[in-house]
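[1] sequence first, predicted model second:
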Amino acid sequence: MNPKYAVVLAAGQGTRMKSKLYKVLHPVAGKPMVGHVVDQAEEAKMDRIVTVVGVGAEKVQEYLGERSEYVIQEEQLGTAHAVMQAKEQLADKQGTTLVICGDTPLLTADTLNQLAMHHEMNKAKATVLTAYAQDPTGYGRVIRGESGAVEKIVEQKDASTEEAAVKEINTGTYCFDNEALFATLEKVGNENAQGEYYLPDVIEILKNEGGIVSAYQLENKEEALGVNDRVALAEANRVMRARINHAHMKNGVSIIDPVATYIERDVQIGADTVIEPNVYLKGKTLIGEDCFIGAHSVIRDSRIANGVSITSSTIEESTIANGSDIGPNSHLRPGSDLKEDVHIGNYVEIKKASIGKNTKIGHLTYVGDAELGENINVGCGTVFVNYDGKDKHKAIVKDNSFIGCNTNLIAPVTVEENTYIAAGSTITDNVPSKALAIARARQVNKEDYFKNMPHK
C-alpha cells in the first residue's frame, strides 16, 4: 500500500448555516463535524493529515490541535484552489491523496480505505466517490462515457438539461495519485458560472491526458451527506445517533427506544446496561455493565462503574463506583466522587465532594466542597454551607456519623467518627468523636398567646 495523505477542506464560512460558529465546528452527536472527519482519517491510517482552513478559523486549529497540519486559504476561490494551498506540504510526495470535505461527518474509515484500495487496484490517476441519489439536486453529476468510465463531473449550475437528469452524484470525496494531483491543479481554470477553480475539473483534465479515472460508488448514500444548513445538520445528527445506538445494541446494551435516546460518539457502555427513553449521554462518558439509566437522565464526561442505577438525574464530570444509586431528580455537579454502594435519593445536589462507601443521603440536601466517610446517614434538608460570600470552605464528616434532619454544617468544620448531630442544629465548631452535638435554642411555649392576637 502506498503512503496515504488526507487533505481536509475546512475553509468554507458556511453562510447557509446563518451562524457565528464556523461551519465545520457545528456538532454532530456532540462532536464538531471536522472532528468526525479527522477521526475517520486517523482510523484509516493516513500518514499525514493536512487541514485547509480559512481566515479567522483559529478555533478549528484550537480544536484539532496537533492531530493535523494546517494551511490557510485566504480567499474562497473554490475547491481546487483550496487543495492547492497544500502544495508545499505534499506536492513532491509519492503516494495516494484523499480529499475530504470537513462537513461530511458521516463518512467512515472503512469507506475511505475501500476508496483508496479501489483507486490503487485500478491504477487510477483519480477516483471519485459517488452515490446514487433519487433527488440529485444540489450535487455535481458524474458523467460516464459509453464504456462506463468517468468522463467528467459537472456542477449543477453548469449542467445541461441532459446532464442535470443524471442521478449519480459526486460526494465531494476524491482519491488522487498525489503527484498527478498537484501537477494538474496548475492547469485548472475558472471559466464557469461561479468563476471558481473546481476540483472536479482535475478529473476531466486527467482523462483528456490519457490517465485512468475511476469511480467508487457508495452503497449507503447517507454517508455522503454534506452539511450546508441546519436542516442537513439535523439529518446528520439523526443518522449518526441511529448508527451509534445500533452499535451499542449490537454490543449488548438494551436501549428501550433508540429513536428517543441520544448518545454521543465517544461514549462507552458495558453489556447488559439498560437505557430508558430521553436519556442524553454526552462527552467521554464511560458506563459499566449491568447499569440502569432511567428516563430523562443526562450524563456528561463521567465514569459510571458496574451495577449503578441512575433515575431521572443529571451527572456532570463525576465518578460513581459499583452498586451506587442516584435519584430521582438529583444533580451531581463536577468533582463529585461516589464510592461503592452510596445512596443519593430525591432532590440531592452534590458538588466537588467525596462520598464514602455505604453512605446515604436520602433527600432534599446540598453537599458542596465536602469529604464524607463511610456508613454515614445524612438527614433530609441538610445543607453543607460552603460559601462565606468570598471563599469556598471544606467540611469533613468522618465514618459512622449520623446527621439529623435540617442540619447546617458551616464550613470549615470537621465532624469526627461515630458522632450524632441533633436535627435542626447549626454546627459551627468541630464535633469530637462519639459526641452528640446539639446547636439549637431550647423550645419556649408562650401560654395563652392566642387570646392576645388580633383576630378578624
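    The structure has been received and is ready for your questions. Residues are numbered from 1 along each chain as shown.

[2] rest of the way, CA atoms for contacts and neighbours
    Noted.

[3] which helix runs longest in this structure?
    Looking across the chain with DSSP state H, the single longest helix is helix 230-250.

[4] that one - contacts with which helices or strands?
    Under the contact definition 3 or more C-alpha pairs under 8 Å, 6 or more residues apart in numbering; DSSP states H and E, helix 230-250 sits against strand 27-28, strand 262-263.

[5] which residues does the last one contact?
    This points to strand 262-263. Contact with strand 262-263 is made by 29, 241, 244-245, 278-282, as judged by C-alpha atoms under 8 Å, 6 or more residues apart in numbering.

[6] who wins for neighbours among the residues you listed?
    L281 (29 neighbours; other C-alpha atoms under 10 Å).

[7] so that residue: helix, strand or coil?
    strand (DSSP: H, G, I helix; E, B strand; the rest coil).

[8] what sits against the nearest residue to K392 once chain neighbours are set aside?
    For K392, ignoring the flanking residues on the chain, the nearest one in space by C-alpha to C-alpha, 6 or more residues apart in numbering is N386 at 5.3 Å. Applying C-alpha under 8 Å, 6+ apart to N386 gives the contacts 368-369, 392-395, 410-412.

[9] wait, doesn't T184 sit right on V202?
    Yes: look at T184 against V202 with C-alpha atoms under 8 Å: they come within range, at 6.2 Å.

[10] before we move on, the earlier item: kindly reformat the contacts of strand 262-263 as CSV containing distance to A116.
    Listed next are the contacts of strand 262-263 as CSV, based on distance: C-alpha to C-alpha, whole Å:
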residue, distance to A116
A29, 27
R241, 27
I244, 25
N245, 28
N278, 40
V279, 38
Y280, 36
L281, 34
K282, 33
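
[11] rewinding a little: after the longest helix of the chain, which helix or strand is next?
    strand 254-255 (DSSP states H and E).

[12] contact partners of that next one?
    245, 249, 261, 272-277.

[13] what subset of the residues you listed is buried?
    Listed as buried from those are 245, 249, 261, 272-277; burial here means 16 or more other C-alpha atoms under 10 Å.

[14] pasting the second one now:
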Amino acid sequence: MSPQDTKPFNPAAVIVLAAGAGTRMKSRLPKILHPIGGVSMVGHALAAAQGLNPERLAVVVRFERDIVAAHIAALDATALIVDQDDVPGTGRAVQVALDALDATAPVDGTVVVTYGDVPLLTTELLTELVATHETDNNAVTVLTAVLDDAAGYGRILRHATDGTVLGIREHKDASDAEREIREINSGIYAFDAKVLRDALKHVTTDNNQGEMYLTDVLGLARNEGGRVAAVVTTDRWQVEGANDRVQLATLGAEHNRRIVEGWMRAGVSIVDPATTWIDSTVVLDEDVTILPGTQLHGTTTVARDAVVGPDSTLMNVQIAEGAEVTRTHGSGAVIGAGAHVGPFTYLRPGTVLGADGKIGAFYETKNVTIGRGSKLSHLGYAGDAEIGEDTNIGCGNITANFDGVNKHRTVIGSGVRTGSNTVFVAPVTVGDGAFTGAGAIVRKDVPAGALTLSVAPQRNANGWTVANRPGSVPAKAAENAENS
C-alpha cells in the first residue's frame, strides 16, 4: 500500500445542516434534538463529523435557534454556529456556512456536508467518502445508496454508457422515468472548496420548490470540467433520516440492534436481544450477562461477571464486578462488587451500596451510603443516611428524614442489628454494635452496643371481641374457641 493510501484524510471543514423545522415530528422539541440511543440525532451527526478530525466544523441552525445552538455548544464548544437566512434551500444553507467560515480564514481543501438528522452515519463511511474524493481528485463526491423504495429521495443521474454521475434530480422535479431510478442521493457530499464556492454563486431558485438546491452544484461542477463521482454504500441505514415519529422509532430500533449485536460480539451475553435496549453511551465488560427486559441508559457501566435483569431499567448506574441486579429501577447509583439488588427495588440518585451488600425486595433508597456486607433485605426506605459495614437492617425499617421543611441525616454504625418496623427519626445516630427491638421508634442517639426498646409493654383485654363486636364473625370464632 502506498503512503498516499495510508495518509489521514482530514477535511478542511465539515458543515452540518440542522436548520429544518421538522414539522412532521409534531413536537415542540426541534427534530434534531430527539434522541436515539440516549444521544440526540444531531449529537450522533456531530460525533461522526468529529471523528474525521476536520480543521473546522460549522453547524447551520434556524428553527428554535437558541435551544439548538445551546445544545450544540454543549457538545462541541469549538463548533461555529451559523444562522440560515430567509432564502430557502440546502444550497443557501451551505453558502451561508461557507461564507461564515471564509470570514475567519478562506477554506481550502475538502468540505464535507452532512445532516443533523442522519443518526446512524458513521465516521468510517465519511472517511471512505473523503478518501475517495481526495484520492480520485474529484470536484464533488456524493454518498449514495440503492433503495427498494426511493420515493421522496433525489435520484442519481448517470451516463448511459460509462456510468459517470451526471447530476441529481429532486423527487418532486423528476420525470416518471427518473422516478424509476433506485439509486438515491443521501445529501452527504465531499466538495472541493473552490468548486463549491464558485458553483454556489450560480445556483438559483428556479425550480418547482423555489429553493436553492445544493444538488445543482454537481451539474455546475461537471460543466466546468470537474470530476463528479459517487461512493455507493450497501448499508442504507447510514443514510436514512428521521422526519416523523415512525421513522424515529424505526431508526432507534435499528440503532439498538447494532449496539446490542456489537456488545454480544465483544463478549457480553444478552439472552434476549429483542427486549434489551442499550444506549450508545453505556459501557459493558466481557462476561456480563443481560437478562430479558433490561434497559441500560446514560453513563451506566457494568463490570465483568455482573448479571443485570430481568426487567431492570438503569440510568447512570455503576455496577461493579460480580454484582447482581434483578427487577430494579435505578438512577445515579453505585453498586459494589458482589452486591445483590432486587427484586422490585427502586434506587434513587446518591445510592452507594458497598461490596457484598444487599438491597432487597420492595426497598427504596436515596442519597444513602451502605457499607461492605450490610443488608437491607426487604420492605423499607433508606434516605439521606449512612450505614456502616456488616449491619443488618430489619424488615420494614424507615429513615424518617423529612420534618415537613428540611431533610435530615441518619447515621447507623457498623455491626448494627435492627428489629422489624424500626423507624429512625432523623437527625439521629446509632452507634456500632447496637440493637433495636421490633417496632422501635428511635428519636434519640443510641450508644454503641446498646439495645433500644421504645414499645410499651403488651396488655391483653380478655373478652374484648365478644363484648364489643357481638354477633360478628370474629366474636363467633372467639366464642367457639372458648367453648372448645
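    Noted; the coordinates are in hand. Only a predicted model underlies this, so the values are computations on that prediction, with no experimental measurement involved.

[15] care to give me the TM-score?
    Once superposed, chain against chain, the TM-score is 0.98 (TM-score structural alignment, normalised by the length of the first structure); 456 aligned residues with a C-alpha RMSD of 1.2 Å.

[16] quick one: which of the contacts of strand 254-255 of the first structure is nearest to T319 of the first structure?
    When those are ranked by distance to T319 of the first structure (C-alpha to C-alpha), T273 comes first, at 17.0 Å.

[17] now check the closest one against the second structure: what is it aligned to?
    In the second structure, T273 of the first structure lines up with V288, judged by TM-score structural alignment.

[18] ok, V8 of the first structure next?
    V8 of the first structure maps onto V16 in the second structure, by TM-score structural alignment.

[19] what does I212 of the first structure give?
    For I212 of the first structure, the residue aligned by TM-score structural alignment is R227.

[20] with K187 of the first structure instead?
    That one, K187 of the first structure, aligns with H202 by TM-score structural alignment.

[21] how many other residues sit next to Q194 of the first structure?
    Neighbour number of Q194 of the first structure under other C-alpha under 10 Å is 12.

[22] helix/strand/coil for it?
    Secondary structure, three-state DSSP: Q194 of the first structure is coil.

[23] gap between it and A126 of the first structure?
    24 Å (C-alpha to C-alpha, to the nearest Å).

[24] contact partners for the nearest residue to I181 of the second structure once chain neighbours are set aside?
    Leaving out its chain neighbours, the residue that sits closest to I181 of the second structure by C-alpha to C-alpha, 6+ apart is R155, at 6.3 Å. Going by C-alpha under 8 Å, 6+ apart, R155 of the second structure touches 168-171, 174, 178-179, 181-185.

[25] would you mind finding the match for R155 of the second structure in the first structure?
    In the first structure, R155 of the second structure lands on R141 (TM-score structural alignment).

[26] gap between its match and Y132 of the first structure?
    Taking C-alpha to C-alpha, one finds R141 of the first structure at 10 Å from Y132 of the first structure.

[27] and T171 of the first structure, what element?
    strand 168-177.

[28] need the residues that contact that strand.
    94-101, 115-116, 119, 124-133, 136, 139-142, 153, 224-226.

[29] tell me roughly how far that strand lies from the second structure on average.
    Its matched residues in the second structure lie on average 0.6 Å from strand 168-177 of the first structure after superposition (mean C-alpha distance after the TM-score superposition for the first structure).

[30] surely D257 of the first structure is in contact with G294?
    No: using C-alpha under 8 Å, D257 of the first structure makes no contact with G294, being 12.0 Å away.

[31] shared neighbours of those two, anything?
    Joint contacts of D257 of the first structure and G294 (C-alpha under 8 Å, 6+ apart) are 276-277.

[32] what about the two, which has more around it?
    A direct count of neighbours by other C-alpha under 10 Å for D257 of the first structure and G294 places G294 higher, at 21 against 13.

[33] alignment lookup: the more buried one to the second structure.
    So, by TM-score structural alignment, G294 of the first structure is matched to G309.

[34] what do you get for G362 of the first structure?
    G362 of the first structure maps onto S377 in the second structure, by TM-score structural alignment.

[35] surely its match is within a strand?
    Yes: membership of S377 of the second structure in a strand is supported by three-state DSSP.

[36] returning to what we had before: would a markdown table of the contacts of strand 254-255 of the first structure with distance to D448 of the first structure be doable?
    Converted to a markdown table, those look like this (distance: C-alpha to C-alpha, whole Å):
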| residue | distance to D448 of the first structure |
| --- | --- |
| N245 | 69 |
| M249 | 70 |
| T261 | 62 |
| D272 | 65 |
| T273 | 62 |
| V274 | 61 |
| I275 | 60 |
| E276 | 58 |
| P277 | 58 |
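
[37] show me which of these is closest to I315 of the first structure.
    For the contacts of strand 254-255 of the first structure, the nearest to I315 of the first structure is I275 (14.9 Å; C-alpha to C-alpha).
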